[in-house]
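Predicted coordinates and the sequence they were generated for:
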Amino acid sequence: MDFVANVSHIHQRVHDNLQVSSAKYKEAADRHHRDVQFSVGDKVWAVLTKECFPPHEYNKLKARKIGPLDILEKINANAYRVSLPSHVRCSDVFNVKHLVPFVSHDEPEDSRTNLFLPRET
């Protein structure tokens, strides 16, 4: 009976340690989490990843933000459908981490925004 009690005690300690470490990981991840919600019709910048460019045309110095684009549909809290130009060859559904709110020219501009669209091929 002591063996079963000992294993049960070890199991409970491991379970408690996992709960504590999971809480620490969640706290650390939540510090970097940004809760951004868009509505249909909002204007955004879309950050294109390497996969959105045709083969042999990706250049790390090339403009990666395109926009302003309209939000067409909210799929869920993390995914939005945007209106992409016809020359961009990638899915029109973007994760919220690849969308940046568009600020009009009346307000101060974000220095990281790029006003040029990628060149049509």
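Received, thanks.

use CA for all of it now, contacts and neighbours both
Will do.

Packing partners of the helix or strand where R81 lies?
Take DSSP states H and E as the rule and R81 turns out to sit in strand 79-82. Counting contacts by 3 or more C-alpha pairs under 8 Å, 6 or more residues apart in numbering; DSSP states H and E, strand 79-82 packs against strand 65-76, strand 93-95.

switch to 10 Å and redo it
With contacts taken as 3 or more C-alpha pairs under 10 Å, 6 or more residues apart in numbering; DSSP states H and E, strand 79-82 sits against strand 43-47, strand 65-76, strand 93-95, strand 99-101.

Just name the most buried of the ones you listed.
strand 43-47 (a mean of 22; mean count of other C-alpha atoms under 10 Å).

can you give me the angle that strand makes with strand 65-76?
110 degrees (axes from the mean of the first three to the mean of the last three C-alpha atoms, to 10 degrees).

neighbours of A28, just the number please.
The number of residues packed around A28, counting by other C-alpha atoms under 10 Å, is 11.

Next, find the distance separating it from S22.
10 Å (C-alpha to C-alpha, to the nearest Å).

another one to put next to it:
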Amino acid sequence: SISDRIRQRSMFHVSFLERFAESLGNQAKFSTAFHPQTDGQTERTIQTLEDMLRSCALEWTGNWDDYICLVEFAYNNSWQASIKCAPFEMLYGRKCRAPICWDQVGERVIEGPEMIEVTNEKVAVAKEKLKEARTRQKSYADKHRRSIEFQPGDRVFLKVSPARGFRRFGIKGKLSPRFIGPFEILDRFGEVSYRLALPPQLLHVHNVFHVSLLR
């Protein structure tokens, strides 16, 4: 996904990126904040990898960094529902060789049975941690997901984050309101994003917001 902030700043860049993507047979998608159809998948992947590494750090206290390559191997060779295959296979068109075979082709390197056993055990642990991380991420997302829908014409309040409130909305102070509005909903984007009719003093603010920021 490509941030829509680029599109707002330079049509030349957008034109170039669109032509470049077209030459590769791809379609450029410009993301908006909280838009799950574009950058949401990337954010979830990063969260999964962080959770996976955190779990492995607890499992391999003291020397977990020695096995980062095995964690990478486990993730890149795990079946992904979105692409219906492993990331490595999608990228290179073939399955990845096991970590015990990472030496250059033609080199005869003999690994002892103990090394093979330890390596396979570590890969198994990494894959199990990956599965646990994905389960936790799904559980967390389901727990915080709200089945709230609005219709064009509805009036809603917009949540303002303390960290970004002053920069985006000119609201400053810990005791300042956490919700502003109400604002009218103009239209809906996808399943969870809405465009709001903001007042003139907020025209510099991107007016599409995730449902989690509305009430």
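Now that the structure is in, tell me what you want to look at. As the structure is a computational prediction, the values presented were derived from the model and not from experiment.

hang on, the earlier thing: where does the strand holding R81 of the first structure end up in the second structure?
Using TM-score structural alignment, strand 79-82 of the first structure corresponds to residues 193-196 of the second structure.

That stretch vs the first structure, average offset?
In the superposition with the first structure, the average deviation recorded for stretch 193-196 of the second structure is 1.1 Å (mean C-alpha distance after the TM-score superposition for the first structure).

quick one: contacts of that stretch?
For stretch 193-196 of the second structure, the surrounding residues in contact (C-alpha atoms under 10 Å, 6 or more residues apart in numbering) are 32-36, 149-156, 158, 182-189, 206-214.

now do stretch 160-169 of the second structure
Contacts of stretch 160-169 of the second structure (C-alpha under 10 Å, 6+ apart): 159, 170-180, 201-206, 213-214.

Helices of the second structure, residue ranges please.
4-9, 11-23, 41-59, 68-76, 87-92, 113-144, 165-169 (DSSP state H).

Relative to the first structure, which residues correspond to the first one?
Alignment note (TM-score structural alignment): helix 4-9 of the second structure is unmatched in the first structure.

which strands and helices sit next to that helix?
Helix 4-9 of the second structure sits against helix 11-23, strand 30-31, with contacts defined as 3+ C-alpha pairs under 10 Å, 6+ apart.

can you pull the contacts of the residue nearest the centre of the first structure?
Ranked by distance to the mean C-alpha position of the first structure (C-alpha atoms, centre = their mean), the top residue is K97 at 1.8 Å. Going by C-alpha under 10 Å, 6+ apart, K97 of the first structure touches 33-36, 46-47, 78-79.

Could you export those as CSV, including distance to R13 of the first structure?
Shown next, in CSV, are the contacts of K97 of the first structure (distance: C-alpha to C-alpha, whole Å):
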residue, distance to R13 of the first structure
H33, 30
R34, 34
D35, 34
V36, 38
A46, 46
V47, 45
N78, 36
A79, 39
